[in-house]
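> dropping a prediction and its sequence here:
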Amino acid sequence: MRSRIVFRRLPFRQHRHHHSRTYILAALALVCANTHASEPASDLAALPIEQLLSMEVSSASKFVQKVSEAPSAVSIITAADIKAFGWRTLADVLRSVRGLHVNYDRNYDYLGARGFLRPGDYNTRFLLLVDGKRLNDGVYDQASVGTEFLVDLDLVERIEYVSGPGSSIYGANAFFGVINVITRRATDIPGARAAIEAGSHGARKLRASYGMSTGAAEWLLSATSYRERGTDLYFPEFDNPGSGGGIARRLDHDRADSLFIKGSAGPFSLSIAHNERTKGMPTASFSQAFGDPRSHTVDTQSMVDAGYRSQLAADTELSLRLDWGRYDYDGDYAYDAAPLGLNRDGSRSRWWGGEAKLVSTRVSGHKLVLGSEYRRDYRRDQFNYDVEPYALRLDDRRTGNRHAVYLQDEITLRDDLLLNTGLRHDRTDTSGSIFNPRMALIYKMTPATTLKASYGRAYREPNAYERYYALSDEGGQRRNPDLRSERIRSLELMAEQQLGADTRIMAAAFRNSVTDLISQTSDPIDGLLTFRNLSQATAYGAEFEVEKAWTRGARLRTSYSWQRAVDRMSGAELVNSPRHLGKLNLSAPFYRSWRAGAEVQYLSSRRSLRGRAPAFWLGNLTVSSVRIAPGLELAASIYNLFNRGYSDPGAEEHAQDLIAQNGRSFRVKLSYAF
């Protein structure tokens, strides 16, 4: 999984499986045993644009504000959108968002923004939140968006994506954007519900949920189990008699179990989430033996989040949060050559932290946010060893501290003019102090026209893997504890025009300048890999988006992005950087209680490490019912409807320069509210 090139590679964990599966199945049984009547959630996709523009978001400034008043461009994906378009993972959702593209290497999904997706980057330049709580782990700083993501999409109320640098309010990793997944409450899923899915390549999924409200208290419990056998895959790079003709048979399997609990009582709230995912590696990455069924990775994540919110006065609110997190990575990597055989590599990450935040409008014309955060990474362990004969190759143990203070002020200069300013100071025991500002001017030119201009800075601190991972043998990696933080300066201009109550047009232009970019390079003397601050890059472009809603419930969102990202030293276009992106999502009711959702996506050609990935376009179609019988809903999806052949660029660890993606596939989902 990790982006080093070593001629074997990282690890796994075979314990925990049976224990985790037992409590997941027990939770499923408990949930299904309870039955209460319930009503379907309201269809936000049918709201007129005027109401959607007045929707409130909390991710852009850490306080509630209208979308039109946010200092950044905000994309909102609702639960109704997720249902209408049949999205299965967070990666599927983000593929539909303006300016974003996703790369898949048959193990993990990697997210790119505005022409920028570095090979070997595990989404470290995005901050991933669940209900405002940071999920990026302590070793790799990665944001998990595939089947290893903590929360089932059926439990998501909406997803807010805030583009641009957000370190002035969130600190590290809010480099290209902030993704905040806001989960549903027990009142959104009252009583007992169950869902079962089946699809191509042996995919099947079972979810059971139970929501309960009693006076001021409410609780939501949900458990999900997912299995996919996977399809046989052909890789021409391994097409020889000793490798089964280049066919990886039943090695693309995917298994995930998750548990989610959310509750509140008065001013107190509590969330608990757990996910364990096992994924096969059909690509034989890191020079593994092709076709060996032992090769796989396991990702285990857990979080506990406790919150308290109190209205100190009519114009002042206090929020307190205490959280704990865990991320374990294990991989088994199989090799033919002795003495390697089976190599195990992995990490153990544990942290706890807290935040205190005060929001006040006591000063006339100002909306102030003052906050402080602390995080203690009390375990940042990395290891690597050969199984038999046993040989320890890496045993690195670290800890870390991060604390910060931030201040944000939304200033009403005039009735039609807002100034949003923010400043945050972060201090870590490895990178020292860093300040990150942001300033945005929001001008309501007319009731239907809004103009925004914003400038901001952000940073990404080198993670423990980039600094301290080291294997000394051939093809290994040398540590570099002297790495500096990456910096970005961003300027964006945006115009938003509302045409009546049913149409919105948005246009934006941006320029991002990145310095001290961390890149993986090979030492010409000994061939060992290492991470260095080598590159500087500039990305600039323009985006255009149209949203339209019809009175009968149809809804359209379409966007086009033009972007160019280049290395400032060489002038070369960055790898995996498409020049053009096109997105179209159209959903409409038809025939009584049915709804159809059609999705079209286009990516232009991209540079790969050794060539180019051709341009492609895809179409997906989902048909879903509001109700076919009391409490019963049905949905059917066809993905890659026209069976287009396309590929994503591989990374340094792959023998494949281009990795083929799935052809046409389907999914059928049945949901029942007891």
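Happy to help now that I have it. All values derive from a computational prediction rather than experimental measurement.

> please make it C-alpha for all contacts and neighbour counts, starting now.
Will do.

> first-to-last residue distance for stretch 619-632?
End-to-end distance of stretch 619-632: 27 Å, with Cα to Cα, to the nearest Å as the criterion.

> buried residues, stretch 628-637. List them.
For stretch 628-637, burial by neighbour count (16 or more other Cα atoms under 10 Å) applies to 631-637.

> tell me the strands in the stretch 501-650 of the chain, going along the chain?
When secondary structure is read from DSSP state E, counting those that start in this stretch, the stretch 501-650 of the chain shows strands at 503-522, 529-549, 555-567, 580-590, 594-603, 606-607, 612-613, 616-625, 632-639, 647-649.

> show me what the fifth one is packed against.
If contacts are counted by 3 or more Cα pairs under 8 Å, 6 or more residues apart in numbering; DSSP states H and E, strand 594-603 sits against helix 79-85, strand 580-590, strand 616-625.

> contacts for the longest one next, please.
Judged by Cα atoms under 8 Å, 6 or more residues apart in numbering, the contacts made with strand 580-590 from elsewhere in the structure are 84-85, 96-99, 552-563, 595-604.

> now restrict those residues to buried residues only.
By the neighbour-count criterion of 16+ other Cα under 10 Å, the contacts of strand 580-590 include these buried positions: 84-85, 96-99, 553-563, 595-603.

> still on that earlier bit, pick the one among the buried residues of stretch 628-637 closest to A453.
S637 (40.0 Å; Cα to Cα).

> which ones are touching that closest one?
Going by Cα under 8 Å, 6+ apart, S637 touches 85-86, 620-623, 666-668.

> please tell me how far the closest residue to it other than its chain neighbours sits from Y560.
Nearest residue to S637, sequence neighbours excluded (Cα to Cα, 6 or more residues apart in numbering): T622, at 4.2 Å. Noted for T622: a distance of 22 Å to Y560, by Cα to Cα.

> repeat that for S61.
Following Cα to Cα, the distance that separates S61 from Y560 is 26 Å.

> contacts for stretch 60-78, please.
When contacts are taken as Cα under 8 Å, 6+ apart, the neighbours of stretch 60-78 outside the stretch itself are 44-45, 53-58, 93, 97-98, 156-164, 166, 169, 359, 369, 408, 418, 420, 439-442, 450, 452, 454, 494.

> so which of the residues you listed are in helices?
Residues of the contacts of stretch 60-78 located in helices (DSSP state H): 53, 93, 169.

> out of the residues you listed, which is nearest to Q301?
The shortest distance between Q301 and any of the ones in helices among the contacts of stretch 60-78, using Cα to Cα, involves V93 and amounts to 20.7 Å.

> surely the closest one meets I82?
Yes. Using Cα atoms under 8 Å, V93 makes contact with I82 at a distance of 7.3 Å.

> let's bring in a second one:
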Amino acid sequence: MPASLPPYCKKRMKPCMPQNALARIPFAGCNMRHRAWLLLCLCYCGSVLAQQQYQQQLQQTTSQIAEPSLEELLRTPLNAVPRDVEITTASRTQQSADTAPAITYLVTSQDIRLFQLRTLAEVLQLMPGIQISSDGGFHYIGVRGLGRHADFNSRLLFLIDGVRANDNIGDAMLVGTDAIVDVESIERVEFTPGPGSALYGNNAFFGVLNIVTKGVSRLHGVALSIQLDSLQQQQLRLNFAHREQASWESWLSASINERPNIPLTYPAPDQFTDLLQSQNHEDFYRLQGGFKSSGWLWQGAYNQRKLTIPIGLSEPFTPEVSDISERNYRYRISKKFVFSTEWELDAKLSQSGLGFQRLEPYQDPRLQRFVAETRMDGRWRHIELQLANRSFASHLLLAGFEHQQDLLQQITIGDAGFPPAFTFIGNNHRTGIFLQDLWQILPEHTLVLGARFDDSETGPAITTPRVAWIWQTTADMTLKLMHGSAFRVANLNEFSTNALTIHPIPSEEKIETTELAWQHYLTSQLQYRLAFFQSNITDLIEIDPFIGAFINGSALRSHGLDAGIEYRGRQQQQFRLNWSWQNTRYQQQTKLLENSPSHLLNILYNQPLFNPDFIFSWQTRAVSQRETLLERLPGYVLHNANILWQLSDELELSFGIHNLTQTRYYDQPSLTAPPIQNFDRTVRIALQWRLHR
């Protein structure tokens, strides 16, 4: 082992009894019909449990004056742009988006319904500056002109209801059909771009994404939903929620999904195309729930996926399949303690885990058949304490402590049926302490000062500062000037790759960003925003295509513009346009960075056709050309259309066509694999039936 390798992990040779992960997976042998009957039985049981009339929360008396909640603002008639929407991601405390110390973009549950979004990846593609590609098994996220190969989404920090959700193997989160969160359970997604390490520590490199899930007030009793599409994907979902007045509340949702005959991502010989596509199959299920009583909140989630990907062993071409099995779980307990009007403490304790196994056949030089096995297993515990103080006039002081203890970090590589050739074990912990002061200097001026100290087993102690100035020039105009920094430490996946190729682990990568944002409500129906940013990136961790190992690359300079406009008409029309221009280059070279589009465009439009219960929606998404190592991929434009019909309070029907013009476009998420062609038009149908309110 090279002397330069840190005490992050140990590479060692040891025998290991191979385990069949599928033997421990419930329902692994069940077909879709059996799972459907299971969910229908659960539906019946849920309706029995929810016989009591659903209790609405008591409204505040008219004499009380309070800021409107996001849910109230989303119910605002569509002839006015919502104002003073409350968010939490920008400053770790609830405040108006207009006065928050960063620009935050929102996708709501209403957007998910109107545009019939199926995965978290589709939700994120509505966000300015985000571009997503897929290799058929994993979705890769590019942000603000940087979409490096093999980074596995580790430059974004993901939160679920404010709790860190990045795993402890690749510091990533799954966002495709394999995401632990069902999009129908999402209340909203908040995206705050820019460095966020001064509040959140490691991985908040290009921004922070907070996925806020629905509670009892939005799940409404018992509901059953069915989704089908022309690619034979089918999903069945059940949720039920119950509130015992002034006592407790609970909710539970379960879903099962099957995708047979998935279109091939790479061309195959004509005589094998049908056979290989019939073997391209995915099925998964999710379970989410929560319970709340006396201020204590418990939430849990579990998901499991099995994916078979056809491959061909060359010379002669022999059809085979690669099997992927994965499972993830997380649960958390939290409570907010309010000691007085000046002091409150928010405490959260969570535990998460993942298991991944890939079996892939291959031939050695003598054409002998073997099955390569890769396993990743992780388990970690996270505790977070945040203290808020309002004792000083015009100040909101926040102090926080976070600690993550990795209980299990392990990657094994070898051949199935034999002891592992390599085992990489981690034993890491991360500790962070942060301070922040939101200081309202004058009624129209707010200054935000903050800093965080982080330490871990895998990297040096790092301090990241932050400063922001918000000027409410008028009631309709806001100017924000922000400067911050962030870092990311190499993860276990990157370490194991370098250990296999006998290369040292790269040092942490760093970024500094300055951003100027302007938001203006021209009328109650029309607003626009502009955000200019400039970033300097040093020691970027990237894979070297010639040695197959991760290195610290050359310094990068990135700058760009996010522009958006929103209009809501008197006939309840809604029009939104987001355009992102981004330019990322090596400081000592003139060429653009690979796999990084310069322009991204999103156009969203919806309006009632005959009455407010029959809504037509349109989405256009455009991506400019991108450079790769060997070629230039052309840009493309995709169009999606959808109709949402609320037949009654209990029944809702949705019909949509995605990639309406059947545009052929290419992605290249992998550094060495050829570009992936996408062109399938998809017809989607969804039905939601509320069985009991």
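Cool, the structure landed. These numbers come from a predicted model, not from an experiment.

> tell me the one of the ones in helices among the contacts of stretch 60-78 of the first structure nearest L25 of the first structure?
Lowest distance from L25 of the first structure to those (Cα to Cα) belongs to V93, with 27.4 Å.

> what's the closest one aligned with over in the second structure?
Under the alignment (TM-score structural alignment), V93 of the first structure pairs with V123 in the second structure.

> state the distance from that match to T177 of the second structure.
Computed as Cα to Cα, the V123 of the second structure to T177 of the second structure distance reads 12 Å.

> do I87 of the second structure as well
Applying Cα to Cα, the value for I87 of the second structure to T177 of the second structure is 27 Å.

> cool, and W618 of the second structure?
From W618 of the second structure over to T177 of the second structure the distance is 23 Å, taken as Cα to Cα.

> do the same with V81 of the second structure
Distance, V81 of the second structure to T177 of the second structure, using Cα to Cα: 32 Å.

> the two: which is more packed in?
Taking neighbours as other Cα atoms under 10 Å, V81 of the second structure and T177 compare with T177 leading, 23 against 20.

> can you point out the buried residues in the longest helix along the first structure?
Ordering each helix of the first structure by length in residues (DSSP H) puts helix 17-32 first. Of the residues in helix 17-32 of the first structure, those buried under the neighbour-count criterion (16+ other Cα under 10 Å) are 20-21, 24-25, 27-28, 30-32.

> what of stretch 335-344 of the first structure?
By neighbour count on 16+ other Cα under 10 Å, the buried set for stretch 335-344 of the first structure is 335, 340-344.

> kindly reformat the residues you listed as CSV containing distance to V151 of the first structure and secondary structure.
As requested, these are exported to CSV (distance: Cα to Cα, whole Å; DSSP: H, G, I helix; E, B strand; the rest coil):
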residue, distance to V151 of the first structure, secondary structure
Y335, 34, coil
L340, 37, coil
G341, 36, coil
L342, 32, strand
N343, 31, strand
R344, 28, strand
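
> report the contact partners of D613 of the second structure.
Neighbour list for D613 of the second structure: 644-647 [criterion: Cα under 8 Å, 6+ apart].

> turn these into a markdown table, columns for distance to L70 of the second structure.
Formatted as a markdown table, the contacts of D613 of the second structure follow (distance: Cα to Cα, whole Å):
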| residue | distance to L70 of the second structure |
| --- | --- |
| L644 | 22 |
| W645 | 24 |
| Q646 | 22 |
| L647 | 26 |
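
> the second structure: matching residues for the helix or strand T297 of the first structure falls within?
Under the assignment given by DSSP states H and E, the secondary-structure element containing T297 of the first structure is strand 296-313. The alignment of strand 296-313 of the first structure onto the second structure (TM-score structural alignment) covers residues 323-340.

> now what about that stretch, what contacts it?
Defining contact as Cα under 8 Å, 6+ apart, one finds that stretch 323-340 of the second structure is touched by 21-22, 180, 295-309, 344-360.

> could you dump the buried residues of stretch 628-637 of the first structure to a markdown table with distance to H580 of the first structure?
Conversion of those to a markdown table gives the following (distance: Cα to Cα, whole Å):
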| residue | distance to H580 of the first structure |
| --- | --- |
| G631 | 43 |
| L632 | 41 |
| E633 | 37 |
| L634 | 35 |
| A635 | 32 |
| A636 | 30 |
| S637 | 26 |
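
> looking at these, which is nearest R114 of the first structure?
Closest to R114 of the first structure out of those is S637 (28.7 Å), distances taken as Cα to Cα.

> need the counterpart of the closest one in the second structure.
With TM-score structural alignment as the criterion, the equivalent of S637 of the first structure in the second structure is G656.

> quick one on the thing from earlier: for E320 of the second structure, see how far away the match of V93 of the first structure is.
Using Cα to Cα, one gets 33 Å for the distance from V123 of the second structure to E320 of the second structure.

> looking at the two, which is more packed in?
Here V123 of the second structure and E320 are compared on neighbour count by other Cα under 10 Å; more neighbours surround V123, at 22 against 17.

> ok, back up a step: can you tell me which of the contacts of S637 of the first structure is nearest L206 of the first structure?
When these are compared for distance to L206 of the first structure (Cα to Cα), V668 wins out at 12.1 Å.

> list the contacts of the residue lying closest to the closest one once chain neighbours are set aside.
For V668 of the first structure, ignoring the flanking residues on the chain, the nearest one in space by Cα to Cα, 6+ apart is A636 at 4.4 Å. When the contact criterion is Cα under 8 Å, 6+ apart, the partners of A636 of the first structure are 86, 622-624, 666-669.

> let's go with 6 Å and repeat that
Residues in contact with A636 of the first structure (Cα atoms under 6 Å, 6 or more residues apart in numbering) are 622-623, 667-668.

> before we move on, what about S535 of the first structure?
Neighbour list for S535 of the first structure: L517 [criterion: Cα under 6 Å, 6+ apart].

> counterpart of it over in the second structure?
Structural alignment places S535 of the first structure opposite S554 in the second structure (criterion: TM-score structural alignment).

> then G456 of the first structure?
Counting by TM-score structural alignment, which is the criterion used here, G456 of the first structure corresponds to G484 in the second structure.

> where's F495 of the second structure, which helix or strand?
Under the criterion of DSSP H and E, F495 of the second structure resides in helix 492-500.

> and that helix, what's buried?
Buried residues in helix 492-500 of the second structure, counting neighbours by 16+ other Cα under 10 Å, are found at 492-499.
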